[in-house]
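S.K.: can you look at this prediction? I've put the sequence above it.
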Amino acid sequence: MAISKKQKTTIVAILVAGALATGAALFLKTGKGGSAHGDDHAHAGEHSHAEEHDDAGHHEEEKRASPGKIVLTPEQRAKTGVTVQVAGPAQVSSGVAFPGEIRFNEDRTAHVVPRLAGVVESVPANIGQQVGKGQVLAVIASSTLSDQRSELLAAQRRLELAQATHDREKKLWEGRISAEQDYLAARAALQEARIAVQNARQKLTAVGAATSATALNRYELRAPFDGMIVEKHISLGEAVAADTNVFTLSDLSSVWAEFVVSAKDLQRVRLGEKVEVRSTAFDGKAQGTVSYVGSLLGEQTRTAKARVTLTNPQGAWRPGLFVTVSVFGATVDVPVAVQAEAIQEVDGQTVVFLEAPDGFVMRAVRPGRANGSVVEIVGGLEAGARYAAANSFVLKAELGKSGVEHSH
């Protein structure tokens, strides 16, 4: 069928109008689609920030949920030297601690005096020197000693004469030549001469002088026993009296740990009670027993003195050193106990550090009786818990450095 020119014009107009409508629709759709896509990105960004905020809050909540936790890698833990033990039953003896001081063992301490007046010729001994029994400490020239040795020599000569006279008179009497009275007189004189010699020797022995010497006035002052010279009050050329304290000698292989006991604690400190002495200046301790408790209380202090005799082969317990003396009572069984070195003080709390998969966690506890090496735990810890024992102070230091908030 033939299409008229008018109809062709109408069809073209319809097609153009449809194309324009289609283009407008596509433009509108594209604009809306871009806006929607942008909204999706915005919502996604908001969701991402929300998730980050939630994660940060979660980590912060975890941190607050684990106060006092110390995270350590296996390598860090090995470097600290911390050892882990298991809390459990133990035997603990209740005790009480007293402040004390190391002093000289007065039974093994001597104030050396010359016992003879004179002038010092030499002083081979020095303060702080270890000397042996009989070793010469000083040499003194003494006129008194010269007189005593001269007396001994004269007595010995008289004894020799009396012995010869006695022997002669005895032979004459046995031969019926002289009277018995002469023999008896000679025998009496011999006995008196022997007594004089013995007396002169004892005078020299009493002052510690030898009965013979190259010089009659030479007096050698010697150490009465093995020990250390802790005081020296003598010098070359000095004139000393017989009772001058020129040396103080002490055998430091044995010392006293002295402490004072109040009236209320006297029933807990008895002779023979076991004690532990700890130094406040170094990591040292020693075991012993109470060797003396005073019977009287001081008028001013109302306390009694007590002491422990300690062996001191290495000389570590020096007189003047402050110590803590723990006196232990009867031993009892407790259900939960830890090593004393595991106990630490943090912010006024008594704590131990429990083992965790990635480190240690602080745990507040209530200690009970203690005997110096083991401490009873009456609250905050159960038997079987694994805790840091040796070197637990390292964990306390790490806790302070990390700035972790401590729970109270």
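M.R.: Structure received. Numbers count the residues shown, from 1 in each chain.
S.K.: please make it C-alpha for all contacts and neighbour counts, starting now.
M.R.: Fine.
S.K.: next SSE after the helix or strand hosting residue 258?
M.R.: If you go by DSSP states H and E, residue 258 is part of strand 254-262. Using DSSP H and E, the helix or strand that follows strand 254-262 in sequence is strand 274-279.
S.K.: presented hereafter is structure B, for comparison with structure A:
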Amino acid sequence: MSLPKKSPAIAIAVIALLALAVLLVMVLDKPESTAAGNTSAHGGQADHEEVPRGPQGGRLLEQDNFALELTIVEQGVPPEYHVYAYADGEPLDPDNVDLTITLDRLGGRQDRIGFKPFEDYLRGQQTVVEPHSFDVTVEASYQGEEYRWQFDNHEGRTTIPNAMAELSGIATETAGPQTLERVVTLHGRVQVDPDRLSQLRARFPGVVQSIEGDLGTRVKQGETLAVIQSNESLQNYTLKAPIDGVIVKRNLQIGQATGDAVLFVIADLSQVWVQLDVFGRDTEQVEVGQTVHVGNLEGYEREGVIDWISPLAEHASQSVRARIVLDNPDGRLRPGQFVHGEVVVEQEEVPLAVRHSAIQDFRDFKVVYAKFDDTYEVRMLELGRRDAQWVEVLGGLEPGTPYVTQNSYLIKADIEKSGATHAH
């Protein structure tokens, strides 16, 4: 018995899905020894790498008989380095030690921190800003001897090859200035422009001989819609379309006697009105000239401008009508249809903003994940004003930095899996 043959398209699709699944498993199931910088809650490397610790619980750096213990203190103060010095295992007077620590961060930023003696330790003269993820160089001098150490202190960082990120749907944008909008939501309906509506009657009483135009038919100006025999002259005359449009109503049959009744209604729907109801306090904010984002229940969206606000209030609802004229070439806005309108009542430029969709929780921070080639790293944000799409960034992210806007949860999951959450 032979198996049924699969089409090449189906086979290719199956192979592609299997490949994507394998790549996602590779991304989200990396061994801890290669993921996200291998950091721990105490600073530097993962717990299984056995970082030497000093009496204060900090990282211990030793060379010959000289040692430094590095701690970052956060309780009650902005994060800063406190460094304790030892010789032959005994504490040293911090006045006798010169110290500089250089932090090299992703993106090319370098923080060079100087130290001054304070009580029994050397106190860093610069805040260690978040994230605490950097390559560290420690340079010290004591009794004419020079000492130097280098180590990695990574947190909130992971590496995903670009091809794998693309297959996983990880997308990025560049952080920069944006326009924030404050909006008022209104509701209303689509209406035919009265100047684009024609009601067609017989010119003379008579009898309908033939009908060319049917309900829903699109017609051109001058096109014959019906032939009528006049009662007086017994001559036939034609009823022609006065405008381009769609026949939305037909009220005649062959052999029917005509009088003053409307026989055809033609509507030009290439442009329509949107009438929005403005209630109460909103009337003080909604003005002619404001931009409106119009949408219907089908998810179709358009943008227009308020060109007229009625000076009269509706008796029953006490609302005021605001009108937006919209081009409707595809006919997606239908007269009688319910719509909503987001009226932009205020706009403000901000120098830096990120998308709502990009923001994740990381420890006690709101963050985005910055991208540097194929490496992603957390950026703790200080946030300001916001609208439906954007959030102003007051600190924590440099303008021009690419950041993840779609599927950022994959980055978060990879970092959390590696244990690379906070490093001191």
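M.R.: On my side now, so go ahead. All values derive from a computational prediction rather than experimental measurement.
S.K.: work out the TM-score between the chains.
M.R.: The TM-score (TM-score structural alignment, normalised by the length of the first structure) is 0.52; 267 aligned residues with a CA RMSD of 4.6 Å.
S.K.: still on that earlier bit, which bit of the second structure covers the strand holding residue 258 of the first structure?
M.R.: Under TM-score structural alignment, strand 254-262 of the first structure corresponds to residues 271-279 of the second structure.
S.K.: got the end-to-end distance for stretch 290-298 of the first structure?
M.R.: Using CA to CA, to the nearest Å, the end-to-end distance of stretch 290-298 of the first structure comes to 19 Å.
S.K.: quick one: buried residues of it?
M.R.: Across stretch 290-298 of the first structure, burial judged by 16 or more other CA atoms under 10 Å covers 290, 291, 292, 293.
S.K.: so which of those is the closest to residue 323 of the first structure?
M.R.: residue 290 (14.9 Å; CA to CA).
S.K.: list the contacts of the closest one.
M.R.: Residue 290 of the first structure makes contact with 269, 270, 271, 272, 273, 274, 275, 306, 307, 308, 309, according to CA atoms under 8 Å, 6 or more residues apart in numbering.
S.K.: can you select the buried ones among those for me in ChimeraX?
M.R.: In ChimeraX syntax, the buried subset of the contacts of residue 290 of the first structure is picked out as below (16+ other CA under 10 Å):
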select :269,270,273,274,275,306,307,308,309
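S.K.: residue contacts, the residue minimising distance to the centre of the second structure?
M.R.: The structure's the second structure has its C-alpha centroid closest to residue 355; by CA atoms, centre = their mean the separation is 3.6 Å. Neighbouring residues of residue 355 of the second structure by CA under 8 Å, 6+ apart: 389, 390, 391, 405.
S.K.: farthest pair within those?
M.R.: Pairwise distances across these peak at 12.6 Å for 391 and 405 (criterion: CA to CA).
S.K.: doesn't residue 368 of the second structure belong to a strand?
M.R.: Yes. Assessed with DSSP: H, G, I helix; E, B strand; the rest coil, residue 368 of the second structure lies in a strand.
S.K.: from residue 277 of the second structure, how far out is it?
M.R.: With the distance defined as CA to CA, residue 368 of the second structure ends up 39 Å from residue 277 of the second structure.
S.K.: more crowded one of these two?
M.R.: residue 368 (29 against 24; other CA atoms under 10 Å).
S.K.: returning to that earlier point: now, which of the buried residues of stretch 290-298 of the first structure sits nearest residue 399 of the first structure?
M.R.: residue 290 (40.5 Å).
S.K.: quick one: classify that closest one as helix, strand or coil.
M.R.: Per three-state DSSP, residue 290 of the first structure ends up strand.
S.K.: against residue 113 of the second structure, how distant is the alignment partner in the second structure of it?
M.R.: Using TM-score structural alignment as the criterion, residue 290 of the first structure maps onto residue 306 of the second structure. For residue 306 of the second structure, the distance to residue 113 of the second structure (CA to CA) stands at 56 Å.
S.K.: and residue 136 of the second structure, by the same measure?
M.R.: Between residue 136 of the second structure and residue 113 of the second structure the computed distance is 11 Å (CA to CA).
S.K.: list residues touching both of the two?
M.R.: Going by CA under 8 Å, 6+ apart, residues that sit against residue 136 of the second structure and also against residue 113 are 101, 102.
S.K.: mind checking the longest helix of the first structure?
M.R.: Of all the elements of type helix in the first structure, the one with the most residues (DSSP state H) is helix 5-65.
S.K.: and the helix or strand just after it, how far from the second structure on average?
M.R.: Note on helix 5-65 of the first structure: by DSSP H and E, the next helix or strand toward the C-terminus is strand 69-71. Following superposition, strand 69-71 of the first structure is found to deviate from the second structure by 10.2 Å on average (mean CA distance after the TM-score superposition for the first structure).
S.K.: now strand 69-71 of the first structure: buried residues?
M.R.: 69, 70, 71.
S.K.: likewise for stretch 378-388 of the second structure?
M.R.: For stretch 378-388 of the second structure, a neighbour-count test (16+ other CA under 10 Å) marks 378, 379, 380, 381, 383, 386 as buried.
S.K.: the stretch 201-350 of the second structure: strands as residue ranges?
M.R.: Using DSSP state E, counting those that start in this stretch, the strands of the stretch 201-350 of the second structure run over 206-211, 218-219, 224-230, 236-240, 245-250, 262-267, 271-278, 291-296, 301-313, 320-327, 338-355.
S.K.: average gap between the last one and the first structure?
M.R.: With mean CA distance after the TM-score superposition for the first structure, strand 338-355 of the second structure departs from the first structure by a mean of 3.0 Å once superposed.
S.K.: which helix or strand contains the corresponding residue of the second structure for residue 377 of the first structure?
M.R.: Alignment note (TM-score structural alignment): residue 377 of the first structure maps to residue 392 of the second structure. Per DSSP H and E: residue 392 of the second structure is located in strand 390-395.
S.K.: any chance you could map the helices in the stretch 101-250 of the second structure?
M.R.: Applying DSSP state H, counting those that start in this stretch to the stretch 101-250 of the second structure gives helices spanning 162-167.
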